[in-house]
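Q: My questions are about this predicted structure, shown below with the sequence.
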Amino acid sequence: MFLRALALVFLAVPAVAQTSDVGFGQGDFDSSAPVEVAADNLEIDQATGRAVLTGNVVIAQGELRLSAGRVTVEYATSDGARSIERLNASGDVLIVAGDDAAEGQEAVYTLGSSDILLTGDVVVTQDGNTLAGDRLVVNLDSGAGTVTGRVRTTLQP
């Protein structure tokens, strides 16, 4: 489905295309699922409301997995309760949602909107096909995403 449409786009557009839509995950992501975290080190700063995870960081929520060298967790306070607002990941970031994977150098995951911004030599892999660019923006609830920058693809027959 996605790949056939993508193939038609690339046949009709010159190789210097700057934007490409991409599906990512199944679009049925459960943002209310518990967030599981593993890392070699954890530093918490109560004054700023941040936690910094370093070394083999893996964060999982339902079918979503994020791994990176470093993740800063930012919290929001509402009515006296703290909740995770945003994850800022850096260092060989890998995001896996179901059978889809995306890698880059930095990512910002905003939990409230279920949006992920991945930057830095982005590569998306789906069913053996790859799509690369400078930046991926994806919404986990809808599964809709856009790759921008110097967009390149490899399609398997």
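A: Alright, I've got the coordinates.
Q: can we go C-alpha only for contacts and neighbour counts from here?
A: Will do.
Q: what about residue 32, neighbour count?
A: 10 (other Cα atoms under 10 Å).
Q: gap between it and residue 73?
A: To residue 73, residue 32 is 17 Å away according to Cα to Cα, to the nearest Å.
Q: do residue 84 as well
A: Distance from residue 84 to residue 73, by Cα to Cα: 7 Å.
Q: wait, what's in contact with the residue nearest to residue 126 when sequence neighbours are not counted?
A: Spatial nearest neighbour of residue 126, excluding adjacent residues (Cα to Cα, 6 or more residues apart in numbering): residue 100 at 5.1 Å. Counting by Cα atoms under 8 Å, 6 or more residues apart in numbering, residue 100 touches 24-25, 124-127.
Q: May I ask you to name the longest strand in the protein?
A: Longest strand of the chain, by residue count under DSSP state E: strand 81-97.
Q: Buried residues, it. List them.
A: 84, 86-91, 93-97 (16 or more other Cα atoms under 10 Å).
Q: Need the contact partners of it.
A: Residues contacting strand 81-97 (Cα under 8 Å, 6+ apart): 24-26, 63-77, 101-112.
Q: Put this next to the first one:
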Amino acid sequence: MKALPASLLALLLAAVSTAPTVVLARSSDRNQPMDIDAGNADYSMDEKRPTVLSGGVTITQGSLRITSSRADITQRRGDPVRAVLTGAPVKLNQQLDNGTPMSAVASRIDYDLTTEIVVLTGSVSIQQPSGSLSGQRVVYNMKTGQVQSGGQGSGRVKMRIQPKNAPATPAPTSGKGGA
């Protein structure tokens, strides 16, 4: 089995280090070594087939830590163009440039490098001290900084915005009270 090319490693980082948030992920992480641990790797020189990492994938780079069941990387002309991470669920933790922690959980994270759009789907939850966002689908345009979120079917978008200097608390999981 051949080692993964550096461009694929860069793609994996880019795919998940840009989770939707108004505060930027730790930019210095991109200059750190990346460690990938997976049960299996299926890499092909044929660009018609994606590179597949599976069997429990863990990616660490600086303060970034990602866990997923699988990562599919697509290339065109030797350059990565798309990364799709799936899991039960995909989990991302990273320290932001301002020093605060950020975590995201989703069933799937799909990053299109050509359009620079990241789509998180399936029970998405993004937490940081300044607030939280949850829903079934979150789309983040890295070029414009625009974030769109929505539910599927009867799903709803839930947000909690913390007042400045207040402790963080998770967003409520349902709109109905009860004990």
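A: Received it, and whenever you're ready, just let me know what you need. This structure is a prediction, so every number in the text was calculated from the model and none was measured.
Q: give the contact list for residue 44 of the second structure.
A: By Cα under 8 Å, 6+ apart, the residues touching residue 44 of the second structure are 50-51.
Q: Next, please give the residue ranges for the strands of the second structure.
A: Using DSSP E, strands in the second structure cover 34-37, 40-42, 51-61, 64-76, 79-95, 101-112, 117-128, 131-141, 147-150, 158-161.
Q: Format those as a markdown table; extra columns: distance to residue 7 of the second structure.
A: As requested, those are exported to a markdown table (distance: least, Cα to Cα, whole Å):
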| stretch | distance to residue 7 of the second structure |
| --- | --- |
| strand 34-37 | 12 |
| strand 40-42 | 16 |
| strand 51-61 | 12 |
| strand 64-76 | 9 |
| strand 79-95 | 6 |
| strand 101-112 | 14 |
| strand 117-128 | 18 |
| strand 131-141 | 21 |
| strand 147-150 | 27 |
| strand 158-161 | 35 |
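Q: Between those strands, which one is closest to residue 15 of the second structure.
A: Closest to residue 15 of the second structure of the strands of the second structure, according to Cα to Cα: strand 101-112, at 5.1 Å.
Q: got the angle for that closest one vs strand 79-95?
A: If you take axes from the mean of the first three to the mean of the last three Cα atoms, to 10 degrees, strand 101-112 of the second structure sits at 170 degrees to strand 79-95.
Q: Now do strand 101-112 of the second structure: distance to the chain's middle.
A: 3 Å (Cα atoms, centre = their mean, to the nearest Å).
Q: quick revisit: give me the buried subset of the contacts of residue 100 of the first structure.
A: For the contacts of residue 100 of the first structure, buried by 16+ other Cα under 10 Å: 24-25, 124-126.
Q: Mind putting these into TSV with distance to residue 45 of the first structure?
A: As requested, these are exported to TSV (distance: Cα to Cα, whole Å):
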residue	distance to residue 45 of the first structure
24	34
25	33
124	34
125	36
126	38
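Q: need the buried residues of strand 81-97 of the first structure in CSV with distance to residue 145 of the first structure, can you?
A: Below are the buried residues of strand 81-97 of the first structure laid out as CSV (distance: Cα to Cα, whole Å):
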residue, distance to residue 145 of the first structure
84, 23
86, 19
87, 18
88, 19
89, 19
90, 20
91, 22
93, 17
94, 16
95, 13
96, 14
97, 13
